[in-house]
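Trainee: Give me a 3D structure for the following:
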Amino acid sequence: MFGDRRLFRYVLRELAGPSLLAVLAYSFLLLMNELLLIAQQALAKNLPFAMALKLLVLALPPILTLSIPMSVLLAVLIAVGRMSSDHEWTAIQAAGRGPGTMVKPLAAYGFFAAALAFGVFNYLVPTTQQRARAVKAQITLSTNLAADLRPRQWEVTGNHHIIVDEIQATDQRRLQRIVLASHEPHRLSIVFAGSGDIFPAPDRPGTLVIDLYNAIRHDFELRHVETYRISSWDFLRETIPPPPYFKQLLEPQAKIAATMPLDELWTEYRAAREGVAVADRKAATLGRERISDQILANARHVRSVVELNRRAALPLACLFFAILGAPLGLTQVRSGKGAGFSISMLIIVVYYVTFTFFEGLSIRQKFPIWLGSWMGNLILVPWIAWAYWKLRRPPRHEIGWIGRFYGFGIRLLRHVRSRLSTKTAPPLESEAPEKALADLAGTTNRFIRRTDRYVGARFLRTLSLAVLAAATLFMLFEVKDALEEVFKRQQPISLVFRYLGFILLERIPEILPLGCLAGAVVTITALTRTGELTALKANGISLRRIGLPILALAAGLSVMLFMLGNTVIPTATRNARELHDQIKGKPPATRGFPRTGNWTFGPKGERLYHYDYYDAQKDEFHALRVLTLDPTRRFILDHRFAERARYRDASGWELEGGWFIEFAADGKWATHQESYEGTYSVVLDSPDTFAPNTGRSLTRNKTEYSHVLTLAEISERITDLTERGYDVTSLRVAWHGKFAESVRPFVMVLLGLPFAFRAGRKGSLYGIGIALVLAIVYTAVFSGFNALGLESALEPVLAVWAPNVLFGLFGAYLLLYVPT
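Mentor: Predicted coordinates:
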């Protein structure tokens, strides 16, 4: 009994380290995107460090609901696999103990993890979601357009568009050369001002006040030139009301089943069940088979039942994973490291795909609503039974017909190769043994080339496994959301597979550097533990020379990443965005266009264009408005409007309907106006100069330029927008990022090698931990510098290249002082 208790505690101690590492690794990978967004938001809105840290902490509990079960499986496979590879399991069997000795501590571990996940899922997640919403509302209430306004960038808030040429450094609220366009139904107001101030209204949350000096205001109905009015003001005060979502932040949010604590969810379930009964009685009284009240009540009941079962099924997966990990770790994962990752990824994919698929069927009421969430666990039951049956089956020496066929093929291949070989028989014993050894080993260069091939192949195998694990983890959550949307809209499942193919290519710049870092560190630590590194040093090969093939392969991968970033990845990203919109039920052609139309400057800022909509199929603009500006941009020289506009060729445009007004030299009154019927021709700028997105659907997120556009396209846009007076900081960051992101695999390997050489014989698990810590630090620094560049706090070239230069020099410095 005493021995059983010691074994019980020993197994639990073995699980502690891998569990902590696995939770940290999975949580970091899933939190990476949120970390980048929070860093950018913190710098853009000048958030204090405590507020940014609070946002990051509040984003963690929803991720823990997934990372805890995944970590349980990986930790069990690593710990049990290590015990098996070190023959500790053989010693336990020799002491007369069977699989139950391992199952008891693992079951206790699984119950503990399930209880922890249950508490996180049912109490911590709902609470943090409400807190996160409150914090985000607080940020939104405390920051506004007055703080976010940037020079030469159109800002849209509700029905108002505003752009300023300059913000004085001495006073961030003092604006120079302002254009304010206010849209109302069938009416438009445009104000040009020499200077002004913008600040939040003290007594009306969310409302902005703009004080304008030396202002000229144009006010008119959209299609009636006779309503055109011009007024000039020495001082004009305008107010911008808060957008609709701002008002919603001030109101208490109605909870849904997914955001309710367990006690509230149970109350919701009972109320939904009672609502179904009431709706059924009402339908029976009216003599109808089905009424709208029944549909709504039934949908509410289904959601509550599915959510209740989901809250229990996901945490209980920890117990199933822990029990399944014992036989798999003892029989399949004898190395306890790389194989543990691969098998854990396979099991996780099978579990979550099954879980998502059947839960979607339950929500659509095509499967028992209480059973769908449990199918992921139930599919593990036969797997567990088979694994324990195989573990307890007496060992047999026969290998089956597949093994015999494989052995026969290998023997036949060796026989044929020996017959075809031109080599003679081995030398007789009378010949000089030194010559025989020299012929066998070859020259020193040949030995080093063999060593390079061996180390390089080892690195590529580990890299492939790390990339596969990271890609599977990213794809897992993409497929979950995509399947839910496909089921909801009854779309073909082939959309999901096409989307995943494109999104996988889009993720390559994020996955490949992490895979290179993990591959390099794990390869070196594995060579150290097996003694191969010592043997190589004994033959006169230095540690730096051993790392050379890994660095060379990383450099090659960096070149490949640069080539992919300018060919395959931009196209894949665009296709992924289009498929994402299609899955979400959004028309791709309209994404990124404000409801009030698009305002943009023409070449050199001489004209201001506005159009409500661009019809790509007909290649025409609807409600095109062209304002010719004076050189100071303080008033309008003329104003042209057309119902429809089509660009024919360099000779001009074909306009349909509309009117034209010409103003005095100071822009304060109209000197000429006329209306048009039918079609007519005018000479304006080419549409490519003010609407470069015509005919294409590209994201406008400034953080995605480097993935969506090629290097040539970014350069073209920088030149075009610079001539028109726009701020191109984000594009310059993306241009330099094309080069800097391609170097990241090499930098990560250069940074990881010194730590791997210093790890000694602590094994691959220690190496994975080192790689994880380095990846966290590098990502945090990269995110901070990138956000500083986007906010113009640093020069783009410095913001993008600084992390690579700093970490590269640090890694090279440490590599020089590795004891070799």
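Trainee: From here on, just use CA atoms for contacts and neighbour counts.
Mentor: OK.
Trainee: check which helix or strand covers the residue lying closest to Gly196 once chain neighbours are set aside.
Mentor: In this structure, Gly196 finds its nearest non-sequential neighbour in Leu212, 4.3 Å apart by Cα to Cα, 6 or more residues apart in numbering. Assigned by DSSP states H and E, Leu212 belongs to strand 208-221.
Trainee: Could you also give me the structure for this next sequence, so I can compare it with the first?
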Amino acid sequence: MKIIDWYILKRYLATFFVMLLMFIPIGIVIDVSEKINKILAKKVPFAEVAGYYGDFTLYFANMLFPIFLFLSVIWFTSKLANNTEIIAILGSGISFMRFLRPYLIGATFISLLALVMGFFFVPKASKGFNDFRYTYLKNNAKIRESDQVYKQVNDTQTIYVGAFNYMNKSGSKFNLETYRGDKLVSKINANTITWNPKDSTYTLYGYNKRIVGDGAVNDVIVRESQKIMKLPFEPDELTPTVYVAETMTLGELNKFIEKEKRRGSSNIDSYLVVKYKKYSIPVSAFILTIIAVAVSSMKRRGGMGVNLAMGIGLAFSYVFFDKVFGTMGEKSSMSPLLAVWIPNVTFGILAIFLLRNARR
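Mentor: Reported below is the predicted structural model:
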């Protein structure tokens, strides 16, 4: 690479990481100010709080990295334009596309970093971040309660739970049905069911088992007030939490989705949206970089303020599109793949249009 490439690339990466280092402490301070009373009231150990804010840093940076990247590119490119450096570069015979090359190299580096973080590190940070919030900060336990879960847990058994609370690992109105082919072999009912993490068993209260015979009179019924037994599923499999897909690495998520498809889970679209976003968000680094350069490479009468105002508007428009179509992919009949990629396609077209105007 030439000197001009290194000059732009170093400023690209330095501005991005400096902006991250500036805004993350601000985010932590705001979060502390909101939660300090609950943390002190519940006497949360310092190690737990420190771990939470370590996870918060990764979670926060990953969630807002497109905005940070976009604003950092607009910031330093606007400075280049205001100092007439871009005019000098283009006046030396370098084409606009050649001028764009170090930006694309920087976007490639950031995309690969975001991809690795999203595949392996952010899921673990997401789990720690959300577990801390729901353990110490949320007063309403129902936020992690699922209603009327019905699914197939293996080739011969299906379960039904009227409601399951993930906080205390307990459910109500539990049914487990076992089939041989199309024939019902046995059915277990319980008023409540509780997970025992020490030995990975369940305690069933109001236990009632019916073994189906050749006729109704030949059925065997067993009743117990309480029974401890192993069952072919884990609490997370029984009623996955809202954010369960966000806490898995890519390999774990792929296996989980395949398993949930076999079981007929109604949350498949939500899990697919999380999976596809692991790929779409890194791609947004290229699109937002091109838009930022196209918008801020011109020297404007209002200076950097105009460019930043336009940049903030476009950045939050991207986030708005991403949230709206992500929700549509989870809750509507729209394909999750299509919903996740619509923002990138839309802003990709905008990037091409702005780039053509900037080249002129």
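Trainee: corresponding residue for the residue nearest to Gly196 of the first structure in the second structure?
Mentor: Aligned against the second structure by TM-score structural alignment, Leu212 of the first structure finds no counterpart at all.
Trainee: so how many other residues sit close to the residue nearest to Lys230 of the second structure when sequence neighbours are not counted?
Mentor: Residue nearest to Lys230 of the second structure in three dimensions, not counting chain neighbours: Thr201, with 4.6 Å by Cα to Cα, 6+ apart. Using other Cα atoms under 10 Å, Thr201 of the second structure has 17 neighbouring residues.
Trainee: so Thr201 of the second structure makes contact with Ile193?
Mentor: No: at 10.3 Å, Thr201 of the second structure and Ile193 do not qualify as touching, with contact defined as Cα atoms under 8 Å.
Trainee: Identify the contacts common to the two.
Mentor: Contact with both Thr201 of the second structure and Ile193 is made by no residue, according to Cα atoms under 8 Å, 6 or more residues apart in numbering.
Trainee: residues in contact with the residue nearest to Gly196 of the first structure?
Mentor: Contacts of Leu212 of the first structure (Cα under 8 Å, 6+ apart): Ala193, Gly194, Ser195, Gly196, Asp197, Phe235, Leu236, Arg237, Glu238.
Trainee: Doesn't the last one belong to a strand?
Mentor: I take that to be Glu238 of the first structure. Yes: checked against DSSP: H, G, I helix; E, B strand; the rest coil, Glu238 of the first structure lies within a strand.
Trainee: and the residue lying closest to it once chain neighbours are set aside, how many neighbours?
Mentor: Leaving aside its sequence neighbours, Glu238 of the first structure sits nearest to Ile210 (Cα to Cα, 6+ apart; 5.2 Å). Applying other Cα under 10 Å, we find 20 residues neighbouring Ile210 of the first structure.
Trainee: which of the contacts of Leu212 of the first structure tops the neighbour count?
Mentor: Ala193 (27 neighbours).
Trainee: Please tell me how far that residue sits from Arg174 of the first structure.
Mentor: Counting by Cα to Cα, to the nearest Å, the separation of Ala193 of the first structure from Arg174 of the first structure is 12 Å.
Trainee: Tell me where the stretch 1-150 of the second structure has helices.
Mentor: 3-41, 46-82, 85-91, 96-116, 122-132 (DSSP state H, counting those that start in this stretch).
Trainee: Would you format the ones you listed as a markdown table with distance to Tyr150 of the second structure included?
Mentor: Below are those laid out as a markdown table (distance: least, Cα to Cα, whole Å):
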| stretch | distance to Tyr150 of the second structure |
| --- | --- |
| helix 3-41 | 36 |
| helix 46-82 | 32 |
| helix 85-91 | 61 |
| helix 96-116 | 34 |
| helix 122-132 | 25 |
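Trainee: and of the ones you listed, who's closest to Leu253 of the second structure?
Mentor: helix 122-132 (9.9 Å; Cα to Cα).
Trainee: which residues of the first structure does the closest one align to?
Mentor: With TM-score structural alignment as the criterion, helix 122-132 of the second structure aligns to 569-579.
Trainee: re earlier: just the closest of the contacts of Leu212 of the first structure to Leu527 of the first structure, please.
Mentor: Nearest member of these to Leu527 of the first structure, counting by Cα to Cα, is Asp197, at 65.4 Å.
Trainee: element containing the closest one?
Mentor: strand 187-200.
Trainee: Now do that strand against strand 208-221, angle only.
Mentor: 170 degrees (axes from the mean of the first three to the mean of the last three Cα atoms, to 10 degrees).
Trainee: name the helices or strands packed onto strand 187-200 of the first structure?
Mentor: Packing contacts for strand 187-200 of the first structure, counted by 3 or more Cα pairs under 8 Å, 6 or more residues apart in numbering; DSSP states H and E, involve helix 145-148, strand 174-184, strand 208-221.
Trainee: show me where the first structure has strands.
Mentor: 155-157, 160-167, 174-184, 187-200, 208-221, 224-240, 598-601, 607-611, 613-615, 620-629, 636-649, 652-663, 670-682 (DSSP state E).
Trainee: Just give the nearest non-adjacent residue to Leu55 of the first structure, would you?
Mentor: Ala132 (6.7 Å).
Trainee: Over to Thr523 of the first structure?
Mentor: Thr523 of the first structure's closest residue in space is Phe459 (Cα to Cα, 6+ apart), at 5.6 Å.
Trainee: what about the counterpart of the one you found in the second structure, how many neighbours?
Mentor: With TM-score structural alignment defining the correspondence, Phe459 of the first structure maps onto Tyr12 in the second structure. Tyr12 of the second structure: 24 surrounding residues under other Cα under 10 Å.
Trainee: Would you agree Tyr12 of the second structure is in contact with Phe76?
Mentor: Yes: using Cα under 8 Å, Tyr12 of the second structure is in contact with Phe76, at 7.4 Å.
Trainee: Thr671 of the first structure touches Phe663, doesn't it?
Mentor: Yes: using Cα under 8 Å, Thr671 of the first structure is in contact with Phe663, at 5.2 Å.
Trainee: who has more neighbours, these two?
Mentor: Higher neighbour count among Thr671 of the first structure and Phe663: Phe663, with 17 against 12, using other Cα under 10 Å.
Trainee: To Glu34 of the first structure, which of the strands of the first structure lies closest?
Mentor: strand 155-157 (24.1 Å).
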